[in-house]
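# Sequence plus the predicted model coming up.
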Amino acid sequence: MTQQQRQALDELLRHAPLDVGGEIIEQRKIFHEMISSVPLPDDVSAQRGELGGVPVVTVETPGLDPSAAVLYFHGGAYALGSALDSAGLAADVSRRVGARAISVDYRLAPEHPFPTAIDDAVSAYRALLAEGVPSGRIAFVGESAGGGLVAATLVALKDTDLPQPAGAAVFSPWVDLTVSGASATGKAELDPALTAEALRIRARDYLGDHDHALPLASPIFADLSGLPPLLVQVGSHEILLDDAIRLAGRAAGHDVPVQLQVWPQVPHVFQGFAALLDEAGQALDAAAEFIKQNWAD
């Protein structure tokens, strides 16, 4: 049955109207309409708020542990998407982990270029700590560019007075804004959602004249020593496969406890399709188990 599910999802994504590299205002609208076409379950609440001056959406599911929190970072190539758009996937994580998910509405490029997103992420984390949630009970989770933002934020935290969170899980992370991984071309025909050219367009929007290989822009080139335990999940049918593999390898080389999970024949951020794909639910279960294992008692 899963082969049929994978084929159906591939067809769905190939015929979707979204063009990640297209005109920004139009694509933001399309992105929102695609995501919002799937309503949140009745037992999920998503409340707008603020954390450290940064807009957030707090996603809650039944039976939560109030002592813990997931700080969630949405995808969209640093230019699309929103905290509310990501509420469905954040809710899937929240439900499995048993903790609220706080989705960060970091400012988007090109209106707010690098390093604004990182500044917003650090501000939100600082405020969450100030509210009394201990770092050992906080996990970072991010998808696509949000996964890259997780990694960049963890690196940025090393130059602050803040502790690292208990752990981090990233789904199909975009961590090389030079778009130099072999899979950018090697997986181009298999990837139904992303193209290397679209990512290069959005990288220019985000970075402007900055070097695309800056460690905080492309954490694949950063010193990852001192980072908390890291889980990296990726599909084998996506152009960001190499980003995930290299991130895990670099983390391991810098003595970071890291797990890499490559799920065969599934696309970019396949975890967002748990209603359609068995592997998505299995990957979310694995991510939740990883998060819970690394939380302080």
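Received the coordinates, thanks.
# Only C-alpha atoms from now on, for both contacts and neighbour counts.
Noted.
# Could I get the full set of helices for the stretch 1-150 of the chain?
Counting by DSSP state H, counting those that start in this stretch, the stretch 1-150 of the chain has helices at residues 2-14, 24-36, 87-97, 116-130, 145-157.
# now those helices in JSON lines, with distance to residue 287?
Below are these laid out as JSON lines (distance: least, CA to CA, whole Å):
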{"stretch": "helix 2-14", "distance to residue 287": "20"}
{"stretch": "helix 24-36", "distance to residue 287": "22"}
{"stretch": "helix 87-97", "distance to residue 287": "8"}
{"stretch": "helix 116-130", "distance to residue 287": "20"}
{"stretch": "helix 145-157", "distance to residue 287": "13"}
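# Put this next to the first one:
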Amino acid sequence: MSVTRHGRPSLRSYPIWLGSRLLLKPTLALWPIGALGLRPLYLIDEIFALGPKAKTVAREQITLAGRPVELSVPARPSGRDEAAAVLYLHGGALVVCGLATHRAVASRLCQDIDLAVYSVAYRQLPEAGVGTSVTDAYQAYRELLIERGFKHVVVAGDSAGGFLAGKIVELAHRDGLTPPAAYIGYSPLLDLDLGTNPDRSSRRDAYLPIRKLASLRKQFDKGPIELDGVRRIAEVPPEAFPPTIVITAEDEMLEPDVLELVESLNTAGVPAQMHSYAWQVHAFPMLAGRHPEARQSIVLTAQFAKDAVAAARVGRRGIQRVG
């Protein structure tokens, strides 16, 4: 199986890991998940929106399938493939974060993959449940293919966004749409019911408390749109998947599900890679250019996706191993 362990963390990794374990994880464990606790979380994205913006990409606010989207393209002259794009779906447990919190990773991915990146502000809790989030993501994918004429779309996401990207893979296969050119997951959530799985533990996770995910599970099925299809991405038929690359933090709560998916895809002959980094926090690529491992993981996934798009362009599924 194609699993690469990265066991030599940078010096910056230790204080980030310890700070998350000592401060962030206890805070998340105590944070209320009722409407009064969830609604103020939108302020996090508002605060990030005040931060500096990368000058290496140009941004435009547009809509896809009726949802706000931030389009990023390289600011420098580029010979990019105009028939290919990336659809990025932010994480945040389907309750928090947005375009601003994930602007850095979208910008870095845009530069490294040299493609337009569409980041979707999908609906989430407390206003809407997972079925609605999935619908927003999938309709955005459909519009890129059917109305905007893209032939190859890479789907990418971190944490909960990784679940939405996996659902796009499933639904595109069900509907006979052009499949994604590649799947990129940064610590992807692959099982909506993970919080109640007796075989999973967050004891060694730097900041995700499994009990909080179990509590959120009760709200995931909130409407207005019901969730269609699987709740575990590992149950999606392997033949539905494009070339897949996933980044995890070693021993994080979500890593066993990633290992299961990659093993299943490899067994079915689908090119799939997993890269596990020691002493990292969940979804650490979100630290983008400020952290060596984040930078390395984005370069790695961007090259993988570029190879997958090139292979799709000539009708091949297999790609060369990277990293």
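Ah, there it is. Everything quoted here is computed from the prediction, not taken from an experiment.
# List the TM-score for the superposed pair.
Superposed pair, TM-score by TM-score structural alignment, normalised by the length of the first structure: 0.87. Supporting alignment: 290 aligned residues with a CA RMSD of 2.6 Å.
# between the helices of the stretch 1-150 of the first structure, which gets nearest to residue 207 of the first structure?
Residue 207 of the first structure sits nearest to helix 116-130 of all the helices of the stretch 1-150 of the first structure, at 10.4 Å, using CA to CA.
# The closest one vs the second structure, average offset?
Here the mean offset of helix 116-130 of the first structure against the second structure after fitting is 1.4 Å, by mean CA distance after the TM-score superposition for the first structure.
# Which residue range of the second structure does that helix align onto?
On the second structure, the counterpart of helix 116-130 of the first structure by TM-score structural alignment is residues 132-146.
# Which residues does the matching stretch contact?
Applying CA atoms under 8 Å, 6 or more residues apart in numbering, the external contacts of stretch 132-146 of the second structure come out as 64-65, 67, 87, 89, 94, 120, 122-124, 150-153, 164-165, 167-168, 171, 178, 223-227.
# on that earlier part again, can you tell me which of the helices of the stretch 1-150 of the first structure is most buried?
The highest mean neighbour count among these, using mean count of other CA atoms under 10 Å, belongs to helix 145-157: a mean of 26.
# chain center to that one, what's the gap?
Here helix 145-157 of the first structure is found 9 Å from its chain centre; the criterion is CA atoms, centre = their mean, to the nearest Å.
# and residue 53 of the first structure, how many neighbours?
Neighbours of residue 53 of the first structure under the rule other CA atoms under 10 Å: 11.
# for the longest helix along the first structure, the distance to its chain's centre please.
If you go by DSSP state H, the first structure has its longest helix at helix 278-294. Distance of helix 278-294 of the first structure from its chain centroid, counting by CA atoms, centre = their mean, is 14 Å.
# so how much does it differ from the second structure once superposed?
Looks like 0.7 Å for helix 278-294 of the first structure (mean CA distance after the TM-score superposition for the first structure).
# packing partners for that helix?
Contact here means 3 or more CA pairs under 8 Å, 6 or more residues apart in numbering; DSSP states H and E; on that basis helix 278-294 of the first structure packs against helix 2-14, helix 87-97, strand 167-171, strand 230-235.
# quick one on the thing from earlier: just tell me which of the helices of the stretch 1-150 of the first structure ends up closest to residue 230 of the first structure.
For the helices of the stretch 1-150 of the first structure, the distance to residue 230 of the first structure is smallest for helix 145-157, at 9.2 Å, taking CA to CA.
# Can you report how many residues neighbour residue 199 of the second structure?
A count of nearby residues for residue 199 of the second structure, using other CA under 10 Å, gives 8.
# ditto for residue 286 of the first structure
Other residues lying near residue 286 of the first structure total 15 when counted by other CA under 10 Å.
# Map residue 4 of the first structure across to the second structure for me.
Alignment note (TM-score structural alignment): residue 4 of the first structure maps to residue 11 of the second structure.
# quick one: its match and residue 297 of the second structure, what's the gap?
Noted for residue 11 of the second structure: a distance of 17 Å to residue 297 of the second structure, by CA to CA, to the nearest Å.
# With residue 99 of the second structure instead?
20 Å.
# returning to what we had before: now tabulate the helices and strands packed on helix 278-294 of the first structure in CSV and tack on distance to residue 63 of the first structure.
Below are these laid out as CSV (distance: least, CA to CA, whole Å):
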stretch, distance to residue 63 of the first structure
helix 2-14, 31
helix 87-97, 8
strand 167-171, 22
strand 230-235, 25
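# Of these, which is nearest residue 43 of the first structure?
Using CA to CA, those put helix 87-97 closest to residue 43 of the first structure, at 9.9 Å.
# what span of the second structure lines up against that closest one?
Per the alignment by TM-score structural alignment, helix 87-97 of the first structure matches residues 103-113 in the second structure.
# Give me the mean distance between the matching stretch and the first structure.
Looks like 0.8 Å for stretch 103-113 of the second structure (mean CA distance after the TM-score superposition for the first structure).
# who touches that stretch?
Residues from elsewhere that reach stretch 103-113 of the second structure, judged by CA under 8 Å, 6+ apart: 53-54, 56-57, 72-74, 88, 116-117, 119, 285-289, 298-299, 302-303, 305-306.
# all helices of the stretch 151-297 of the first structure, in order?
For the stretch 151-297 of the first structure, the helices defined by DSSP H, counting those that start in this stretch occupy 183-186, 196-207, 241-253, 278-294.
# The first one: which residues count as buried?
Same thing as helix 183-186 of the first structure. When burial is assessed from 16 or more other CA atoms under 10 Å, helix 183-186 of the first structure yields the following buried residues: 183-185.
# That one packs against which elements?
Judged by 3+ CA pairs under 8 Å, 6+ apart, helix 183-186 of the first structure is in contact with helix 241-253.
# orientation of the helix it packs on relative to strand 167-171 in degrees?
Going by axes from the mean of the first three to the mean of the last three CA atoms, to 10 degrees, helix 241-253 of the first structure is angled at 160 degrees with respect to strand 167-171.
# which residues sit against helix 241-253 of the first structure?
172-176, 181-184, 219-220, 224-225, 232-235, 257-260.
# Quick check: buried residues in stretch 60-68 of the second structure?
In stretch 60-68 of the second structure, counting by 16+ other CA under 10 Å, buried: 64-65, 68.
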